[in-house]
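J.: Fold the following, please.
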Amino acid sequence: MSMTDTRAPEIGEDAVITPRFRTRLRRAVFWIVMAAFGLLVVAVVSSMAGAGSTGAPPLDPTSADPEGAKAVAEVLEAEGVTVTAVASADDALGALESAGDATLFVVDTPYLDPSRLAGLAGAAGSIVLVDPSFPVLQELAPDVRIAGSAGGDGVDAECSDPTSERAERATVDNTYRIDGDVEGCFPVDGDRFGVVSVPGATPLTIVGSPAVFANGSVTNYGNAALALGLLGASDELVWYVPGLADVEADAPPTIGELTPGWVVPSLLLVLLATVAAGVWRGRRFGPLVVEPLPVTVRAGETMEGRARLYQRTSARLRALDSLRIGAIERIASLLALSRHADAGDVSAAAAALTGRSPNEVRSILIDAVPRSDAELVGLSDALTILEAQIRTLTDPTGRRAR
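T.: So this is what the prediction gives:
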């Protein structure tokens, strides 16, 4: 079909302009593959991240992570101590009542309820408490106050407590100041202590550093001796790591409980109305139908209208580029160049055929920038002359179709 042929192409009755499902699927293959690859990467990263950790809480007696305490628990069991791991205050109370005069080892967590912990004190023979929070100290040991961190260095015992004396030196992180009959060991700056012993009906020992019991640091200094001495004082040990079960009774209301009863039905109604509106306004009754235009617009008029738009906006280079693109395509066809040849290759081949300077031909086809309408007309004429010359040289008889 030539440039000036304005007849509408004939379309059969069975022709469908709307893309079929297979066509859309073929176009979407790249994005489907990319999405699948992204999901695969996420799955691999998640599995690698999860492989290095069991997700157990700190000082869990069944965890072999550096923050877990499986090593201490296994050594205690090997020495004849029965270790009972619990995750709620109710289970801890049941274990203490069945075990009798047992040691209660408590790891302070955000789930620990100070009032319920105080209720366990009467059932335990002794309590070892690790890194307690301020509310827990106020409930169990009001004469002990948090005094800041010591940096996790090793500190000498320097006290008369037999268990601490056997350890000689241990890791001290959080420290405490004491009043009354409370005894402190592992002093820092003279008035702060890493381990505190509170006398009473149920003796309480407060250890400020979880590193004393953790797998990754229990072998440092005398941590192992201190941990085994504190937890192995009796044949029964209840290892209590508070969990979610401790907050179920006092859990805050859920969003459903806080939401008024009319909100959910209203949201469902809005959702259904949105879906109905989308179906109503977005429906299509079938494929698009091609209809002939009521008038035929000649190619010359279209070209003239576009040229006037270019002239009104002073888009001289854009207009010239449109002419150059058509000329380069026709010249490449005349020179029998590959369809992959770029403008530089076409320019070089045209210069070799016509004998013109390569810079001159390249300027006409590529480089020259019109600064005025006169220069635009001049370059347009130069394009026409160059194309005519190449047409003559490639077909001296003048029989080649234009």
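J.: For the rest of this, base every contact and every neighbour count on C-alpha atoms.
T.: OK.
J.: Would you state the strands of the stretch 201-350 of the chain in chain order?
T.: Counting by DSSP state E, counting those that start in this stretch, the stretch 201-350 of the chain has these strands, from start to end: 204-207, 236-240.
J.: Repeat that for the stretch 51-200 of the chain.
T.: If DSSP E, counting those that start in this stretch is used as the criterion, the strands of the stretch 51-200 of the chain fall at 82-86, 103-107, 126-130, 144-156, 169-178, 183-188, 192-198.
J.: residues of stretch 96-108 that come out buried?
T.: Neighbour counts over stretch 96-108 (16 or more other CA atoms under 10 Å) mark 96, 99, 101-108 as buried.
J.: I'd guessed F105 sits against W239; true?
T.: Yes. With contact defined as CA atoms under 8 Å, F105 and W239 form a contacting pair (4.9 Å).
J.: Please name the residues that touch P58.
T.: 67-69 (CA atoms under 8 Å, 6 or more residues apart in numbering).
J.: how distant is the helix or strand hosting R26 from the center of its chain?
T.: Here R26 sits within helix 21-27, counting by DSSP states H and E. For helix 21-27, the gap between its own C-alpha mean and the chain's C-alpha mean amounts to 31 Å (CA atoms, centre = their mean, to the nearest Å).
J.: Which strands or helices does it pack on?
T.: Helix 21-27 sits against no helix or strand, with contacts defined as 3 or more CA pairs under 8 Å, 6 or more residues apart in numbering; DSSP states H and E.
J.: circling back to that earlier point, the strands of the stretch 201-350 of the chain into a markdown table, with extra columns for mean neighbour count and distance to A343?
T.: Formatted as a markdown table, the entries for these read as follows, by neighbours: other CA atoms under 10 Å; distance: least, CA to CA, whole Å:
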| stretch | mean neighbour count | distance to A343 |
| --- | --- | --- |
| strand 204-207 | 24 | 80 |
| strand 236-240 | 25 | 79 |
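J.: now the other sequence, so there's something to compare against:
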Amino acid sequence: MTAISDAPVTAHPRRRAALGWIALAVGLLLIGLVGTTLVYGGWKEKGLLDPESPAPDGARALVRILEQQGVTVTVARDRATAERALAGSDATLVMRDAPMLSDATLSSLAERARDVVLVEPRSRALDVLMNGSALGGFAADRAADPGCDLPAPEAAGTARTGELMVPGQGVDGCYRVDGDFGLLSWETSDGRTVTALDGTSTMTNAALPLDGNAALAIGTLARTGTVVWYVPSPSDADAGTAPQTLGDLTPPWVTPAILLLFLSGLVAAIWRGRRFGPLVTERLPVMVRANETTEGRARLYAAAGDAPHALDELRRAARGRLVRVMGLATHTPPEQVADAVAERLGADRGAMRGILITDTPTTDRDLVAASDRLRDLETSVRAALSTERTTR
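T.: Modelled structure (predicted):
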């Protein structure tokens, strides 16, 4: 007979329940954070060409150099601040792409400045502010010669290009690569100058020391004594021009459905959370006969058509019984058990080893015959031992 029962419970139920609730709370917090991000907009890239960022993709080094050259740099992080800084002064407006501004607002802001430098040119801004210019290819930060007679590129010499552009009518191009240009410059009818170049390849803290990037950046931005560096903010958006979020693009029923699913999951988690901890805390008084386990395994092997494994299971059980009957050590090797049986019965050792170890059945008929031999062998051993006890 073999007794099967559960192990004593050692974990503290209260501690396990508390850990379960903490894990549930953290999971719900993460789900809410991800859901909010997906519905109301994705992560925003920060620090790229930021004039106050010391990161490799920031532009603080260029700002410090301009200030050492006597140029006043004003950082405007919203449109109102930029407009106030540009009012009443001949300043250079430096700006990244501002998709939240309408064409009219973009033109109005540019007209307030003496010069405009687009450091993250996009097709819309190029078309609106540079007489129909557009984006071209990309030169993978390849160095190029200016190839033009504009003052800043001519003084800088070789510089990095990055984003390439196609000039509009009357727009000058420098740093020609594969038919496109890495820098565009256009003088408007009222005497203003609009320049476009890929600032990520020339003006960042990491790119500034390369080739003639520093000279090109300083020569482009320092043409006036004042620089207004405009960092667009989502709050600057004109009515109806803000970029659509995922929530704007989905049908109206999607958000309520997501909230309903979230609440359903929360209710289900609270309901199932009551079952945290061990399911069974008491010992189970279950008793299973050892031969039932052996016979069950043998039936499974037989049902699977695996006669060798089924016979191995029967042999293992038979050898265990013979060991107990003959008084051998529990961990006696199978070969020694077979030799002891042969000696007890006066039989051939090879035949005994074949019955108890080596014979391999190939069919169910062979398995039945081998099982019968095992049973007869056990019966013979028990009879021999009984005779010995009687004669004594």
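J.: Would you give the TM-score for this superposition?
T.: After superposition, the two chains reach a TM-score (TM-score structural alignment, normalised by the length of structure 2) of 0.66; 344 aligned residues with a CA RMSD of 5.2 Å.
J.: between the strands of the stretch 51-200 of structure 1, which gets nearest to L76 of structure 1?
T.: When these are ranked by distance to L76 of structure 1, counting by CA to CA, first place goes to strand 82-86 at 7.5 Å.
J.: so that closest one aligns onto which residues of structure 2?
T.: Using TM-score structural alignment, the residues of structure 2 aligned to strand 82-86 of structure 1 are 72-76.
J.: That stretch vs structure 1, mean deviation?
T.: Superposing on structure 1 places stretch 72-76 of structure 2 at an average distance of 2.7 Å from its equivalents, by mean CA distance after the TM-score superposition for structure 1.
J.: residues in contact with G305 of structure 2?
T.: G305 of structure 2 makes contacts with D364, as judged by CA under 8 Å, 6+ apart.
J.: check which helix or strand covers L266 of structure 2.
T.: Using DSSP H and E, L266 of structure 2 sits within helix 254-273.
J.: That helix packs against which elements?
T.: helix 13-40.
J.: show me what contacts the counterpart of P333 of structure 2 in structure 1?
T.: Correspondence of P333 of structure 2 to structure 1, assessed by TM-score structural alignment: V346. For V346 of structure 1, the set of contacting residues under the criterion of CA under 8 Å, 6+ apart consists of 328, 331-332, 337.
J.: what's the answer for T2 of structure 2, then?
T.: Taking CA under 8 Å, 6+ apart as the test, what T2 of structure 2 contacts is 287-290.
J.: just G286 of structure 1 next, same as before
T.: For G286 of structure 1, no contacting residues are found, by CA under 8 Å, 6+ apart.
J.: ok, now which ones touch G157 of structure 2?
T.: Neighbour list for G157 of structure 2: 145-146, 212, 216 [criterion: CA under 8 Å, 6+ apart].
J.: Of those residues, which is the nearest to G182 of structure 2?
T.: With CA to CA as the yardstick, the closest approach to G182 of structure 2 among these comes from P146, at 8.9 Å.
J.: Just give me the neighbour total for the aligned partner of the closest one in structure 1.
T.: When the two structures are superposed using TM-score structural alignment, P146 of structure 2 falls opposite A157 in structure 1. Applying the criterion other CA atoms under 10 Å, we find 24 residues in the vicinity of A157 of structure 1.
J.: ok, A157 of structure 1 to V195 of structure 1 distance?
T.: The gap separating A157 of structure 1 from V195 of structure 1 is 9 Å, by CA to CA, to the nearest Å.
J.: between those two, what contacts are shared?
T.: 185-186.
J.: Look up how far A340 of structure 2 lies from the closest residue to A329 of structure 2 other than its chain neighbours.
T.: Counting by CA to CA, 6 or more residues apart in numbering, the nearest residue to A329 of structure 2 once its immediate chain neighbours are dropped is V323, at 7.0 Å. In this structure, V323 of structure 2 and A340 of structure 2 are 9 Å apart, going by CA to CA.
J.: Y175 of structure 2 too?
T.: For Y175 of structure 2, the distance to A340 of structure 2 (CA to CA) stands at 97 Å.
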